[in-house]
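Participant: prediction below, plus the sequence it came from.
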Amino acid sequence: MNSRITRRLGKAFPDALISQKRKMKPVIPFIGDTWWLGVGRVLLFTVLLFLCFFILFIRLFHLTIIRGHEYRALADGNRIRELVRHAPRGQLLDRTGKPVAVNEAQYRRLLPCEAGRTANGACVSYLTQAEGEALEKTGLPVGSFLETDWKRRYVLGSATAHILGTTGEITAGELKDEYYQLRNYRTGDRIGRSGVEAIYEDRLRGRDGKELVEVDASGRILRVLGRDTEVTGIDIILSIDAGLSQVVAQAFPEGKRGAIIVSKPATGEILAMYSSPSYDPNLMSTGLSEDEYRKLADSSDRPMFNRAIGGVYPPGSTFKIVTAVAGLEEGAITGSTEIEDTGIISVGPFSFTNWYFTQYGRTEGMVNVIRALQRSNDIFFYRTGERTGIERLAVWARRMGLGSLTGIELPGEAAGLMPDPDWKSKHFTTDADLEARNNLWYAGDTYHIAIGQGYILTTPLQTAVWTDIIAAGGRYCVPTIEKVHPGISSGPACQELPIKKETLSLVTDGMVKA
């Protein structure tokens, strides 16, 4: 209903102006409540839908164009797996070609690290050939893979343990070493730890191959896509004789400590080397726990210690060979020189006896060098050492290999000790020694050295070396554990020592008659 309003506006207008209030219509017809319920919602939904498609397009562009190659590589990685085909080590053969260290097939199982680690912290475990084949049939757990691998077996066991040595799994610390990184060593690889296995590691180790396989979502191998064949390591022919090595080990007195060395004087080749007590190197191949290894390594019998090259002992009467050579070469004695066996030599309050007199109370009369070597007469060599002098005796001892490393390839060799007055003055320097004059060299010191007693220390290998010099006619060859091939390789360096033929003949005659 319209309302009437009367206003007075002045003379220009009628006294009464009638106005009617009316409802105004909007200028834009769609602005109002009906717009949001109709066209507005459709427009907003269209804009939002467009934005969503735009965002999806940008994301798709980023995934397929910008980073597509990365995700394709990841997808292939989940579908294609590269497995290592581990190369067998080269075999170790004796001088006749008989294998003394061979390879036996086994498997290396690769485990997801987060699922559990082996005792050494690596995601690797080892299975026998039968265990690996059985696991392949039943199926591997998700994320696990099998790689063909090899373990070492030592045919003669403890008889050749100290020559052949052992292998052991590479440690995490060694894998960080540049030397092993450059040679592509991997977790679980086994390397030479001692003996021949260690010194010829680069030759024995083969070149690993590769195998590309397609796997399903559970990790099961579907098919082989490609293969790079592994290359076996180089076989090494050693100087040892397998049969002789067994005989030597069996002949050694049970429960005794010591060493036996059999060598070829003309070339320096070692035909057999046995150190007692010994150990079975096959235990290392199957894997020892840390406690088992420590028990073996810390044993008071020291079975892993190679006494043949690392043990030093007074050589005893074997050193009389050197004393005889020194005396003859220096002119202190000749082949016709005779020295009376008095049974005992007294120097002040000290007495030096012959073993025959000590045991039986008897003497042997006049003795020459041949008879002295035959009977190992101490009186003769006391006097020969005294006539030669300790300085010249020491010179000849060192020429024949005493007091320095022989140069054999095996690690752990000791140099021994050839004492002389200068050595004694440098090592007996305490106030008590000086007061007692222990730093001085006495005739009794020379007597002791001349028969291989006193301060002198040698290894069994050094004893074999100076014996070989006589047997080889004065030729000194560096001992070796690798076979010397006549006409192909000359072996380690050999040299002729300045020993007269007459000297060699006299000493040889005495040794043969002993």
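Facilitator: The structure has been received and is ready for your questions.
Participant: CA atoms for contacts and neighbours, from now on please.
Facilitator: OK.
Participant: burial of the nearest residue to Asn377 once chain neighbours are set aside, as a residue count?
Facilitator: If the residues on either side of it in the chain are set aside, Asn377 comes closest to Asn354, at 6.5 Å by CA to CA, 6 or more residues apart in numbering. Look at Asn354: counted by other CA atoms under 10 Å, it has 23 neighbours.
Participant: need the contact list for Asn354.
Facilitator: Contacts of Asn354 were listed using CA atoms under 8 Å, 6 or more residues apart in numbering, and they are 343-344, 377-379.
Participant: kindly report the same for Ala324.
Facilitator: Each residue near Ala324 by CA under 8 Å, 6+ apart is listed here: 369, 381, 384, 507.
Participant: the closest residue to Pro315 other than its chain neighbours in helix, strand or coil?
Facilitator: Closest residue to Pro315 apart from its sequence neighbours, by CA to CA, 6+ apart: Gly452 at 5.2 Å. At Gly452 the chain is in coil, as set by DSSP: H, G, I helix; E, B strand; the rest coil.
Participant: am I right that Gly452 is in contact with Ile321?
Facilitator: No: with the criterion set as CA atoms under 8 Å, Gly452 and Ile321 do not qualify as a contacting pair; they are 9.9 Å apart.
Participant: are we agreed that Ala87 is in a helix?
Facilitator: No: the assignment for Ala87 (three-state DSSP) gives coil, which keeps it out of a helix.
Participant: could you measure from it over to Ser489?
Facilitator: Distance check for Ala87 against Ser489: by CA to CA, to the nearest Å, it reads 28 Å.
Participant: presented hereafter is structure B, for comparison with structure A:
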Amino acid sequence: MAGMKARDPALRLRRRFSRRALLVGAGQTGLFGLLAWRLRQLQIMESSEYRLLSDENRVNRQLTAPVRGAVYDRFGVAIAEDKENLRVMVIPAYCKNLAATLAAISSIVTVSASDRDRIKRTTRRQSRYLPILVTEGLSWQQFGLLNVLAPQFPGVRTDRASYRRYSNARSAVHVVGYVGMAGEGEVDEDPVMRVPGFRIGKTGIEKGFDRQLRGRAGSISYEVDAHGRIVRELGSVPSEPGKDVVLTLDHELQAFALDRLASQRRGSLVALDCITGEVLVMVSMPSFDPNEIAFKADAQKWKALATSPDEPLNNRAAAGLYPPGSTFKVVNALAGLTAGVITPDERITCRGGYFFGNHLFHCWKTHGPISLHDAIKASCDVYFYETAHRLGIDRLAVTGRALGLGHAYESELAGQKRGVMPDTAWKRATLGVPWYAGETISCGIGQGYVLATPLELAVVSARIASGKVIEPRFVRSHGSGPQPAPAPLPIDPVHLQLVRDGMSAVVNEKGGTATRSVLSIPSMPGVLMAGKTGTAQAFGHGVAHHFTGWEAQPHALFIAFAPVDAPRYAVACVVEHGGYGAHAAAPIVHDVMTELLLRDPAGKPTYTASKPAGAPSALADAGATR
């Protein structure tokens, strides 16, 4: 019995150890099982995901900027294209002393203090193993010397990229526009925006067609170590160049028109094809050279442009708003004929002024009894005061809009503004007050609330000349077939012809306000131009400032089309504070119209780009290709 009792504690100890061992073993088995399950999940089930994460840590992918598409005029002359850009980069991680490296580079090519500050800031923001642009636009001599001395400059890398170069720059800049670095709100639109030196369209066609011109970025993949150092190149995907754009402009006519406007401080001119609506000329004065701000921009030059009182950055032809003055009388005449409130033979007596209530509206001359034809020819204010009074502003506005006023036309020309063709609803919605009958009198001669851009005035002239709903177009279509014929205007052709005859009399009959601008082309005898002069007060409603000197002069305007018997070209010109339309604007239009008829750009075969941009739907019918 004693022996059994002696053995019981040992037995109990062994049993207790066995239970503990069993529990520990079971726990170990469970842990190893869990570990095996997790390893299986990581190695087999989720291997692709972690392999991707591993590759992302091991592989560095850098985007390469595409070559931007070129912009051509209608005959294939390059206006904007990419040129080779020689650059020098620095990789801070490989530099023993970044400041010393930049100082060494500056012994060959200038590195400004602002560039040094930019490089230092960028170094703090991103990996030191990523390249940073030091400067660009190197000469071949500088580029070659940096390549030869590169082994002595650790971390220095040369690079060949591209930059935007504009030809015929000053004459076309307000249509073509220019490129610049992406702004804060644009850098996240596309990863390529963060590529050093990449530029996007800022104004004009460059902005409107930016996505087509931009192309698609390529990439180069590098294997890197744990510190981000490049080990080797793994492969690359080539970038896709941007599409080319062919404009409707004639660059030689652009240069001619700008040169003709050069004598004026501010002005603009637009010329259209009356059949297709293609914009052949659009110039704005003063102009500027986009090469000075699109590449290696000079801060002082940019500031001078941006703060100039003459606003050279503004495209006056598409965004300048002016009272149309007496050029609006052709709109008033068509509205009166359409509504039946006047007839061609009715004579309205002009005594040099028109009383409405207690207010006297002046005419520039006493014309006596005058018919529609002579009222257009002599630009009688009283005739059109009475016509507007009979019409009322709402019926006048219907015809104005039918002729193209108050429109921002569908196109890819960025920055276009809409004129004002007021009516009672417009004033109530805009100013919150009713329309007064006396305001209609002022609108009848293109003053008051009526405002138009030179582009709109050119459209008015083209629509009257053709009898069609002409839409202005800046880009020629590709592969879309012939464009559909413009719809006819909702205006009686007989009435249109009456106004055309009056406009012809302005230039070609004795007593017309623009007889000094009659065409005289020896090689084209008998070819006539029709037109309408305009002289508009340069201030509007609510302007309390009293202008003096040059600013006190009225704006000079002239609209025209030719040939009279088969209209093909329509032109509108505005000279700010130029005085009388017959003296300042009409002679300019005379010279441009003469050049248009002699060159006849609409009658010549045009250029087709090898890789054209697919025109947006608004421009799908921009014109036939050769």
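Facilitator: Alright, I've got the coordinates. Since this is a predicted model, take the numbers as computed values, not measurements.
Participant: quick one, longest strand in structure 2?
Facilitator: Here the longest strand in structure 2 is taken by residue count, with DSSP state E as the criterion, and it is strand 78-90.
Participant: hmm, back to that, neighbour count for Ala87 and Ser489 of structure 1, which is higher?
Facilitator: With other CA under 10 Å as the criterion, Ala87 of structure 1 and Ser489 differ in neighbour count, and Ala87 comes out ahead with 19 against 9.
Participant: how close does the aligned residue in structure 2 for the more buried one get to Ser284 of structure 2?
Facilitator: Using TM-score structural alignment, the equivalent of Ala87 of structure 1 in structure 2 is Pro66. Distance, Pro66 of structure 2 to Ser284 of structure 2, using CA to CA: 32 Å.
Participant: what does Val24 of structure 2 give?
Facilitator: 91 Å.
Participant: neighbour count: those two, which is higher?
Facilitator: Between Val24 of structure 2 and Ser284, counted using other CA under 10 Å, the more crowded position is Ser284 (31 against 12).
Participant: skipping its backbone neighbours, what lies nearest that one in space?
Facilitator: Of all residues beyond its chain neighbours, the one nearest Ser284 of structure 2 is Ser268 (4.3 Å), with distances taken as CA to CA, 6+ apart.
Participant: any idea what the one you found aligns with in structure 1?
Facilitator: Ser268 of structure 2 maps onto Ala259 in structure 1, by TM-score structural alignment.
Participant: how about Ile376 of structure 2?
Facilitator: Aligned partner of Ile376 of structure 2 by TM-score structural alignment: Leu373.
Participant: take the contacts of Asn354 of structure 1 and keep only those in strands.
Facilitator: By the criterion of DSSP E, membership of the contacts of Asn354 of structure 1 in strands covers Ile344.
Participant: any chance you could map the strands in the stretch 401-514 of structure 1?
Facilitator: Using DSSP state E, counting those that start in this stretch, the strands found in the stretch 401-514 of structure 1 span residues 475-477, 494-496.
Participant: how about the most centrally placed residue in structure 1, nearest residue that isn't a chain neighbour?
Facilitator: Centroid-nearest residue in structure 1, with CA atoms, centre = their mean: Arg193, separated by 2.3 Å. In space, not counting the residues next to it along the chain, Arg193 of structure 1 is nearest to Thr167; the distance is 5.0 Å by CA to CA, 6+ apart.
Participant: can you pull the contacts of the residue mapped onto that neighbour from structure 2?
Facilitator: Correspondence of Thr167 of structure 1 to structure 2, assessed by TM-score structural alignment: Val179. Under the criterion of CA under 8 Å, 6+ apart, the contact list for Val179 of structure 2 reads 164, 199-203, 206-207, 294.
Participant: I'd like the residues you listed written out as JSON lines, with distance to Val156 of structure 2 added.
Facilitator: Output for these, formatted as JSON lines (distance: CA to CA, whole Å):
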{"residue": "Arg164", "distance to Val156 of structure 2": "25"}
{"residue": "Arg199", "distance to Val156 of structure 2": "23"}
{"residue": "Ile200", "distance to Val156 of structure 2": "27"}
{"residue": "Gly201", "distance to Val156 of structure 2": "30"}
{"residue": "Lys202", "distance to Val156 of structure 2": "32"}
{"residue": "Thr203", "distance to Val156 of structure 2": "35"}
{"residue": "Glu206", "distance to Val156 of structure 2": "33"}
{"residue": "Lys207", "distance to Val156 of structure 2": "34"}
{"residue": "Ala294", "distance to Val156 of structure 2": "26"}
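Participant: which one of the residues you listed is nearest to Asn358 of structure 2?
Facilitator: Distance ranking of these against Asn358 of structure 2, using CA to CA, places Thr203 first at 48.8 Å.
Participant: what residue of structure 1 takes the place of that closest one?
Facilitator: So Thr203 of structure 2 corresponds to Ser194, using TM-score structural alignment.
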